[in-house]
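1. Next input, structure requested:
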Amino acid sequence: MSKTTNLINRELSWLEFNQRVLSEASDASVPLLERLNFLCITASNLDEFFMVRVGGLELLISDGVEKVDNSGMTPREQLDKVLLRSREMVKAQYACFTAGIEPELASAGIRLVSPEAYSEQERNYLEKLFLEEIYPVASPQAVKSVEEFPLVPNLRLNLAVRLEGNDDGKKPLYAVIPLGSSLRRLVRLPADKGCTFTTVENVVRSFIGCYFPGKKVMEISAFRITRNADFNFNDEVSSDFMADMESLVSRRREERCIRLEVEAAASKMLTDFLRKALQVRQESIFELQGPVGLVDFREMLSVDGFNALRYKRWEPQQPADIDSTASMFIEIAKRDILLCHPYDNYEPVVKFIQEAADDPDVLSIKQTLYRTSPSSPIVQALDRAARKGKYVTALVELRARFDEERNISWAKSLEKSGVQVIYGLKGLKTHSKICLVVRREQRGIVRYVHFGTGNYNERTARLYTDISFMTCDDSLGSDASLFFNTITGYSEPQKFLKLHASPIGMKEKLIELIENEAGRSKDGQKAGIMAKMNSLVDPDVIEALYSASKAGVQVKLNVRGICCLRPGMAKLSENVSVVSIVDRFLEHSRIFYFLDGGVEKMFISSADWMPRNLVKRVELMVPVENKACKAKLKMVLESCFKDMAKSSRLKADGAYERLADPKAKGDGFRCQEFLYRSTCQKAEDEAKVQQTVFTPHKSPDLEKK
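-> Predicted structure coming up:
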């Protein structure tokens, strides 16, 4: 077998990940509204996949590139297989919705009705709503020829209307009605019990004559387009980075169409007209057996009640080893703190930065920001700190894909407050998660640092599994200062004491750690690797893992998404196993463990094992040396490999097999449930201990001493 075929194609591997998410939508043991949520996630995922990955393949083909990738396929071959697999997936999505979720929701009291099922009362209600709220907003645009087709927005719902032609009627007339972002996709109807919805396109369809008086409407079809969002931006020659990024965001609205989705009932005449007008290839047209744009049905998830159709809430817990009444500086000074989100509450991280903003002894705050929430309390704290005269530096990565507009807005706002804002580094995305607080104390200047595997986003911290590590370790504090001085100035990269950074050494360190395990195994010593990440793509790292496997090292990998490594192949990777967990929380943490002869080296990181992370981004890999913190991380890793409820095993051919018995009734070990229950138990045990501790009230003067 050639070296190239030792690797799975990354695009096809990603599609298999989305299929695993779709499997959750089809799983009858998952609560019904959660199944709808998983289905909407697969639709949203596929939208982004087409914008970025399919768009990238289209560009390579148009540029005449025929070079094969690491799996041995040309861009054309990849695109053909991607489109074929995508069609299979879309067919499965709509079968899941129309034959499964939709009728089951109706039985549970959440109905989606079509025009032919409207009662007289419902039709009267919708007519009034149409005339008052839709007709004044949505306007048709006549399309006299394909050359005059309007610029329709990316991923927005539209109606294509074919009208009977003038004179002899042989040449039809066309119009487009953009339904835009200001109209809700789902319209709720009055109902005595339960919830009844219809779609906005069906409301317009029912009263289409109001738009075209005196004209005969021959047909109406909903459609949606996907525009390419993958294009090169050379920031090396940018003279005004902010302005160029704003231009890039605007440019996306006009990029070429790479996918057309249209209702299957649309005639060939109408579909051909859209194809020519949008200049999209026939192979890129998806005729859908259901409503266009499944992602919009997320609106159903917000209905009140129906708690039996949702997961039972798992509330984040106050970390058992953190005194919620004490300052975070006092808590971190006692010992290193490691939090596993979302089981551990994210509040201590927010509190740490908010306290830093308000503490008069804090001299400076330096932080990287990649994706934040719309009303981020962390960004607000940085703003407040700057207004209070503290030295605040924020590296706001403007190139965080699809979050560019929000980050541009935050950057401008922070600059007005006096924050030193760095827009990123030329030629590199800054994806590392680090916050450095410098504080004056009686013992001198102390550096407190937060390292994370996830974004500084308190909302996604409730939905993603991530790690927070807070410390005032002198070496890590020194490294943090060096890191910020390097990325904010013109200084040459210096050697860190403990940290490892990309693109200056992290990849080499990872390969060194893997090779060290291989060497120990060859010498007859115990060796082992456990790693958890989102994606494994880098061919050099994979080759090192293959070599370690051939040396007898047991390699256990938990890779949520893309995995290009082929496990279980004789004389190549028979000692490598790969699992993927898809459950109620998105697995997002990166944890790396190397046995190292019993020393047990443990790291957390912002980086996946992909070329883009290890070569094209600024990332950090942080050693965790505290015994209790290491034990907690090891427990997380080991629980991932025990999962028999929500885990799938990767096979050598790139397919996945579910480890759980589909006939079992949830009796298998479930990693996320175990970690949540363990966190709750620790919080409960700590609460009992606190009940037996007598804490006297002291005078304010004594408290200060």
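2. drop to CA atoms for contacts and neighbour counts, all remaining ones
-> OK.
3. for the chain, longest strand please?
-> The strand that spans the most residues within the chain, counting by DSSP state E, is strand 217-227.
4. tell me which residues of stretch 444-455 are tucked away?
-> When neighbours are counted by 16 or more other Cα atoms under 10 Å, the buried residues of stretch 444-455 are found to be 446-455.
5. Assign a three-state SS to Ala664, would you?
-> Applying DSSP: H, G, I helix; E, B strand; the rest coil to Ala664 yields a three-state assignment of coil.
6. Can you tell me what sits against stretch 494-511?
-> Outside of stretch 494-511, the residues that reach it under the criterion Cα atoms under 8 Å, 6 or more residues apart in numbering are 475-476, 478-479, 482, 486, 493, 540-541, 544, 613-623.
7. Drop anything exposed from these.
-> Among those, those that count as buried by neighbour count (16+ other Cα under 10 Å) are 476, 478-479, 482, 541, 544, 613-623.
8. Proceed likewise with the subsequent sequence, for comparison:
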Amino acid sequence: MTQIMPVLNSFQHSSTTYINREISLLAFHQRVLAQAKDENHPLLERLNFLIIFSRNLDEFFEIRVAGLMKQIDLNSITTAPDGIPNEVILQQISENAHQAIQDQYDTLNHVLLPQLEEYGVKFIQYNNIQKKHLEWIKNYFFKQVQPVVTPISLDPAHPFPRLVNKSLNFIVTLEGKDAFGRQIELAIVPAPRSLPRIVRLPDELTNGEEHYILLSAIIQQHINDLFPGMTATGCYQFRVTRNADLTLAADVDDLAVALKDELSSRRFGRAVRLEIAHNCPDSINSYLLEQFDLDPQHLYQVDGPVNLTRLIAHFDIPELRFKPFQAVIPKALRNPHKIFEVLSKQDVLLHHPFDSFQPVINLLKEAAKDPNVLAIKQTLYRSGPDSEIVQVLAEAARNGKEVTAIIELRARFDEESNIIVANILQEAGAVVVYGIVGYKTHAKMILIVRREGEKLKRYVHLGTGNYHAGNAKMYTDYGLLSTEPDLCEDVHKIFQELTGMGRMAKSKKMFHAPFTLHAQLLQLIENEIVFAKSGQSARIIIKVNALTEPQLIAALYRASQAGVKIELIIRSICCLRPQIPDLSENITVRSIVGRFLEHTRVYYFQNGGEEKLYCSSADWMGRNLFSRVETCFPIEDKKLKKQIIEFGLLNYLKDNVRAWELDSNEQWQVVRPKKDQAAYIAQQILMEQRTITTTA
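-> All right, here's what the predicted structure looks like:
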């Protein structure tokens, strides 16, 4: 595939016009953390937001901070549009992250855990073990823990061990001599990865309440039993986070084999963060930092478990959860056996999770068993081996259909899962293609070819999100089901491009990266500038997960200066600075953080009154536009276009509860209802709309 390069322009960014992407991403994670403190959310949902923040921060360090540290190690000069040196950004990240983590543990220890105790749910740590627990803990330790734990003394014969990324470990200070008469002062105890990190105490100790003890507390309570004849004078839990990004050469012979080799090294990448108990002595902190080749700014002392993701609930109290919501199936698709008949007559739009993902699965199920269906082609980015879609595709292949799956093996942290999916489909007889080396296949497409009479008819599904039924319950995404001939022909050509390695597909209606999407977006912005300069009303509304691409930001600045009204709904990273006089005073930026993860990508251009509306798999980032295969498809049906504009865009611009707005100083401000203004929650409106439809 030909290397695609962005078109350069004369606009030069600096820190005054371009927000650093790493700082912006960390700010998003802090907006998620803020949900854990929001008393309007049910208690267990607040705990869940706290856990999501932990997961997000883990990945932030594994990928983004690791990338900065690698550049510093290589003495690379920053090429980021903001121009801020990597060392300065790393220091600011450290300051912001330390404050956020302090906030996180304060919220956990002083707000969430005490409130959970009021409902009979308690997490027992080492400092609150009671006398009545001791006998049970002793039995559990000797029967379940001691047989599988491996203490490692630190001496000339036993150097500091290689510890797995994000594993729970203890560093122990010792006095006395071991069985060989050696004076051992330090030891490492890795917590067995095969054991649960949280164990429920028996009812007889808790009066039937749900009390859980942390594995770390059990080990600490019996640390002396791991070193007979010696005395443990201190025991401190710690966890190291490592670089988990994967690097593949462009000339690999077998992508799957190369990926497997890289995955094995991910567990032991360069250390980027050290988390350790808050009461650990400075001498031990310094010792561990030296072992992991880290500076003090990478040390995070925490008052609680070093891995809060392990607090994920083993229990459920309905009144402490969001009120259950049942996604609906659009009326036209409620009879799955007539799905081809319905789609032959009309396009259908699905807005997940408010609309069920089941029609997509039903379409594939019908295709798998329909004798008139000849071929099924699909891209798979994050589906998983247990996915019903994967099983249906395998069934279709066994039924003699021509099944082609474009599987993106490099979907971050799902690489192993995707290799398994590829093997399942290959064994069933499907043709599996791994996409293009150097370009992740991020497009979301299904193409079904069906014989109807003397002709072949195509059916397509195009989406903004992954073919993952679980995500479709938690992420907001759009999916379009259509038989529109030009759209189907475009999808067919893109599949040929991915499997046949031929020339760039010339599309009739769709834009696709890395070829036409970036240029077309610039042109659409330019069109609005022309309308504004001619005195006409001009407006752009963009809803994406991230905005970082410098040329698009520069184009939006030019549009603002020309008088175009620009409203950006950006979930996470936004490198554009809004509300700067004479530059971006006509641009507003908001972020929605609520019950569901906002994931739709929608582009709206007023276009002189002849509105243009697109849905896409692509965010406005350089990687999406130049290093990925992405699709962008027009919504032309007037009813569906109105539906997306009203409920997918304007609805979110009205939100005054779950919205945050970005100011010119790079600060995100919570939006609250004005005096005499009713509370408005966009996601709640969409849920209520589906509830009314279902009960009508």
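9. Which of the buried ones among the contacts of stretch 494-511 of structure 1 fall in strands?
-> Restricting those to those inside strands, with DSSP E as the criterion, leaves 617-623.
10. Pull up the gap between the equivalent of Ser247 of structure 1 over in structure 2 and Leu409 of structure 2, please.
-> Aligned counterpart of Ser247 of structure 1 in structure 2: Asp261 (TM-score structural alignment). Remark: distance between Asp261 of structure 2 and Leu409 of structure 2 (Cα to Cα, to the nearest Å) = 13 Å.
11. Comparing the two, which residue is more hemmed in?
-> Comparing Asp261 of structure 2 with Leu409 by other Cα atoms under 10 Å, the one with more neighbours is Leu409, at 27 against 12.
12. what's the counterpart of the more buried one in structure 1 in contact with, if anything?
-> Following TM-score structural alignment, the counterpart assigned to Leu409 of structure 2 within structure 1 is Leu398. Contacts for Leu398 of structure 1 were tallied using Cα under 8 Å, 6+ apart; they are 242, 245, 370, 404, 407-408, 423-424.
13. ok, the aligned partner of Ser572 of structure 2 in structure 1 - how many residues close by?
-> Ser572 of structure 2 is assigned Gly561 in structure 1 as its aligned equivalent, the criterion being TM-score structural alignment. By the criterion of other Cα under 10 Å, Gly561 of structure 1 has 24 neighbours.
14. Let's verify Gly561 of structure 1: helix, strand, or coil?
-> coil.
15. From Phe641 of structure 1, how far out is it?
-> Note on Gly561 of structure 1: its distance to Phe641 of structure 1, by Cα to Cα, is 16 Å.
16. Val582 of structure 1 now?
-> Between Val582 of structure 1 and Phe641 of structure 1 the distance, using Cα to Cα, works out to 13 Å.
17. give the contact list for the alignment partner in structure 2 of Ile101 of structure 1.
-> Mapped onto structure 2 by TM-score structural alignment, Ile101 of structure 1 lines up with Leu112. Contacts were defined as Cα under 8 Å, 6+ apart; by that measure Leu112 of structure 2 touches 43, 46-47.
18. ok, now with 10 Å
-> Applying Cα atoms under 10 Å, 6 or more residues apart in numbering, we find Leu112 of structure 2 in contact with 36-37, 43-44, 46-47, 50, 105-106.
19. now Arg197 of structure 2
-> The neighbourhood of Arg197 of structure 2, defined by Cα under 10 Å, 6+ apart, consists of 168, 191, 212-218, 305, 307, 310-311.
20. one more time with 7 Å, if that's ok
-> Applying Cα atoms under 7 Å, 6 or more residues apart in numbering, one finds that Arg197 of structure 2 lies in contact with 214-215, 310.
21. go on, His98 of structure 2?
-> Tyr300.
22. In structure 1, which residue range corresponds to stretch 429-437 of structure 2?
-> Under the criterion TM-score structural alignment, stretch 429-437 of structure 2 matches residues 418-426.
23. Next: stretch 589-600 of structure 2.
-> Going by TM-score structural alignment, stretch 589-600 of structure 2 lines up with residues 578-589 of structure 1.
24. and that stretch, how far from the chain's centre?
-> Counting by Cα atoms, centre = their mean, to the nearest Å, stretch 578-589 of structure 1 is centred 12 Å from the centre of its parent chain.
25. For it, report the contacting residues that lie outside it.
-> When contacts are taken as Cα under 7 Å, 6+ apart, the neighbours of stretch 578-589 of structure 1 outside the stretch itself are 20-21, 453-454, 463-467, 533-534, 556-560, 567, 646-650.
26. ok, now with 8 Å
-> Contacts to stretch 578-589 of structure 1, defined as Cα under 8 Å, 6+ apart, come from residues 20-21, 24, 453-454, 463-467, 532-534, 556-561, 567, 604-606, 640-641, 643, 646-650, 672.
27. Quick check: the aligned residue for Val544 of structure 2 in structure 1?
-> Using TM-score structural alignment, Val544 of structure 2 sits opposite Met533 in structure 1.
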